[in-house]
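> what would the 3D arrangement of this be:
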Amino acid sequence: MTPKTEDELAEVIAGTTSPLHISGGGTRPVGRVVNGDPLSTSKISGISIYEPGALTLVARAGTPLAEIETALEKEGQMLAFEPMDHRTLLGTKGTPTVGGVVAGNVSGPRRIQSGACRDFLLGVRFVDGAGSIIKNGGRVMKNVTGYDLTKLLAGSRGTLGVMTEVSLKVLPKPDTAAVLLLRGLSDELAVSAMSAALGSPYDVSGAAHSPQGLDGGPVTMVRVEGFETSVEYRAAQLKELLAQFGPAEIERRNGNDGGQGYEAGWRWIKDVEAFRDKSSVCRISLKPGASPKIVQALREKLAFDCLYDWGGGLLWIAADHNQLEQIAAEHSGFDDLGKGDRGAAILHSRIQDRVGQAGGHATLVKASDAVRNTVSVFQPEAEPLARLAQGLRRQFDPKQILNPGLMD
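All right, here's what the predicted structure looks like:
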């Protein structure tokens, strides 16, 4: 089913008691496999309002993200939360949509400076599980009383309602950018360096570390953006600050000069391109200082690769087929799965246990359907929080038909 209007969507949902598998562009199949009738919002598309002077944009949920970015580019503006494109990592086709971005609260490297997708969400229109059309928020940032449904819908992945329109705050695109590269640092030193940069007054907009960079060696990346003179000054100050960790080289992008190396490097981080050929990928959010310790503890018994973003606050852990088979051979559990899938399930469960103890949460982003239906894809919630989440789903989806089981 692919309704073309909000009213058609409401009619479809109101008229069914069957489970619905809701999607936008179909590029982010994260969560347990949903057995339901396909329902796509991809035809509910188009930019409704764009006011560059007011820094606001309103678009229907099925609008391709590329269409929005093109419109913003013409006015020298951008989505400041820098959403990830999952297609490279997951090997999916289709077209990313703005509704899918909001439904997943998809946020990239600039989150550490600007905030997450939900922080730029001004308002939403959606259809709940009873078929009612609901509007919340508007086109200006303001305090709210009662339920802030815009924040609630961001990250709900279609389990509370099917979004039909979103209002977003946009920001001017920086004129100039520079990235400082430090090579050869250990994970622990890299996180210390990124923390020093983020704790400085130099307005860092990206901080990432890969133990295996594009040239095969460890590389730590610190980004600053803004007006050219400001970027030049801040980059020089950061270079001096980070000298305690090693010499830093500076790469710049000025205006529209291309900056191919710079752009490729941050796209490689944002879209997690390093793990495109991995069989299992887990996304972990926790305190930056805990990340190297988590990696070190897990590596005592498990084989995997990793990537740090958000100054260490976002950790990606991935394993290829050979690593997963090694894990399966050395550890027990999940005996009803095949060897590679056993390895993926064991790795993810060990990650969640360790991350949960550290106060973080881990999400299985990439794995086979068998693994996704066996393990807890999302970090298990504490009992009071789980009861609250279940109560919200019953309230917004009384027939329990919207992506049922996706976030179990």
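> going forward, measure contacts between C-alpha atoms and count neighbours the same way
Will do.
> mind checking how far Phe275 is from Pro404?
Remark: distance between Phe275 and Pro404 (CA to CA, to the nearest Å) = 29 Å.
> with Glu330 instead?
In this view, Glu330 and Pro404 are 35 Å apart by CA to CA.
> neighbour-wise, which of those two wins?
Pro404 (23 against 11; other CA atoms under 10 Å).
> my read is Ala386 is in a helix, agree?
Yes. Judged by DSSP: H, G, I helix; E, B strand; the rest coil, Ala386 forms part of a helix.
> number of nearby residues for it?
With other CA under 10 Å as criterion, Ala386 counts 13.
> got the contact list for it?
Residues near Ala386 by CA atoms under 8 Å, 6 or more residues apart in numbering: none.
> also this sequence, please, to line up against the first:
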Amino acid sequence: MALALGSSAEASSAAHLPERIASRVATGHLGSDAATLLRVEGFGPSVVYRIEALRNLLGKAGPLQEIDGETSKAMWRDIRDCTPFADGAERPVWRVSMAPSQAHHMVMALRMQAAVDAFYDWQGGLVWLSMREDDPEAGLLRGLIRKYGGGHATLVRASASHRAALPVFEPQPQHLAALSARLKAEFDPKQILNPGRMAPGAGSATLARPTEGSAS
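Below is the predicted model:
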């Protein structure tokens, strides 16, 4: 992916779907083997020229297949929408953003300690993770992200009990969390707006209309 995106072919998107994942997009058009996908957009003659440039550049990387039309649109839509993990289950799904050069190292380290499926978008800078067990492994995952250069992990799906117990969004460093808390206190002193949604520990408030002869 890095070779293609660093070339003059101007690929606009790059994704990698490992085995077990590729067959879950575009109604199985890609088959079950791992696939690396490059998207080329623009005017017809320009697209033809740039695809040929990619063929010459990547000819030794393995068999190349050109996919266009509605199949291409469906494929990239499924990647965008995380369709491979939209199976109706409650198994935890994470959306991880980190340096593309480090993402696959982090995933390999995670797989040494937890059962997880993964695929990559944004040239590897966006990683979708589906845990095969009920435990989101939040501490393990976020620790590995810090180890491999830092990033953000958002818990997109999990059971209600796990979502209530874990920070859904990446916890902020202490100084940033304190600054965010002060800003929220300034703009929302009664803690009416989404209490506890963006950060744990925020209180709640109840709105009530004062009745005659009472004060609040």
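> which helix or strand contains Phe119 of the second structure?
Secondary-structure assignment from DSSP states H and E places Phe119 of the second structure in strand 116-121.
> distance check, the most centrally placed residue in the second structure against Phe187 of the second structure.
The second structure has Arg95 as the residue nearest its centroid, 3.0 Å off, counting by CA atoms, centre = their mean. To Phe187 of the second structure, Arg95 of the second structure is 29 Å away according to CA to CA.
> one more: Gln123 of the second structure?
Going from Gln123 of the second structure to Phe187 of the second structure by CA to CA gives 38 Å.
> who has more neighbours, these two?
Gln123 (23 against 10).
> just the strands from the stretch 151-300 of the first structure, written as ranges.
162-169, 171-172, 176-183, 204-210, 219-226, 248-254, 280-285 (DSSP state E, counting those that start in this stretch).
> who's in contact with the equivalent of Trp94 of the second structure over in the first structure?
In the first structure, the position corresponding to Trp94 of the second structure is occupied by Cys282, as judged by TM-score structural alignment. By CA under 8 Å, 6+ apart, the contact set of Cys282 of the first structure is 316-318, 348, 362-366.
> not counting its neighbours along the chain, what's nearest Cys59 of the first structure?
One thing to correct before we go on: residue 59 of the first structure is Ala, not Cys. Spatial nearest neighbour of Ala59 of the first structure, excluding adjacent residues (CA to CA, 6 or more residues apart in numbering): Ile47 at 4.2 Å.
> for that neighbour, grab the count of nearby residues.
Ile47 of the first structure: 18 neighbours (other CA under 10 Å).
> next one: Val40 of the second structure
19.
> for Leu183 of the second structure, same thing?
Neighbourhood size, Leu183 of the second structure [other CA under 10 Å]: 12.
> swap in His348 of the first structure?
25.
> tell me the contacts of the aligned residue in the second structure for Leu241 of the first structure?
Matched to the second structure by TM-score structural alignment, Leu241 of the first structure sits across from Leu57. Leu57 of the second structure sits next to Ala4 when contact means CA under 8 Å, 6+ apart.
> rerun that using 10 Å as the cut-off
Taking CA atoms under 10 Å, 6 or more residues apart in numbering, we find Leu57 of the second structure in contact with 3-4, 7, 9, 51.
> check the gap between it and Ala4 of the second structure for me.
To Ala4 of the second structure, Leu57 of the second structure is 8 Å away according to CA to CA.
> please apply the same query to Leu176 of the second structure.
Counting by CA to CA, the separation of Leu176 of the second structure from Ala4 of the second structure is 37 Å.
> one more: Ala103 of the second structure?
Taking CA to CA as the measure, Ala103 of the second structure falls 18 Å from Ala4 of the second structure.
> neighbour-wise, which of these two wins?
Neighbours around Ala103 of the second structure and Ala4, counted as other CA under 10 Å, are more numerous at Ala103. The numbers are 23 against 18.
> which one is the equivalent of the more buried one over in the first structure nearest to, not counting chain neighbours?
Residue pairing (TM-score structural alignment): Ala103 of the second structure is matched to Ser291 of the first structure. Spatially, and ignoring its direct neighbours in sequence, Ser291 of the first structure is nearest to Gly312 (6.0 Å; CA to CA, 6+ apart).
> residues touching the one you found, list them.
When contacts are counted by CA under 10 Å, 6+ apart, Gly312 of the first structure is found next to 187-188, 190-192, 194-195, 207-209, 284-292.
> could you point out which element follows the helix or strand harbouring Trp128 of the second structure?
Assessed by DSSP H and E, Trp128 of the second structure sits inside strand 126-131. Using DSSP H and E, the helix or strand that follows strand 126-131 of the second structure in sequence is helix 138-147.
> what angle do that following helix and strand 93-98 make?
With axes from the mean of the first three to the mean of the last three CA atoms, to 10 degrees applied, the angle from helix 138-147 of the second structure to strand 93-98 works out at 20 degrees.
> so which residues of the second structure form helices?
Listed in chain order, the helices of the second structure (DSSP state H) span 2-5, 44-58, 69-80, 100-111, 138-147, 160-165, 174-187.
> what range does the fifth one cover in the first structure?
Aligned by TM-score structural alignment, helix 138-147 of the second structure falls on residues 348-357 of the first structure.
> can you give me the buried ones in stretch 218-232 of the first structure?
Within stretch 218-232 of the first structure, the residues that count as buried by 16 or more other CA atoms under 10 Å are 218-226, 228, 231-232.
> whereabouts in the second structure does stretch 166-186 of the first structure align?
The aligned range for stretch 166-186 of the first structure is empty, by TM-score structural alignment.
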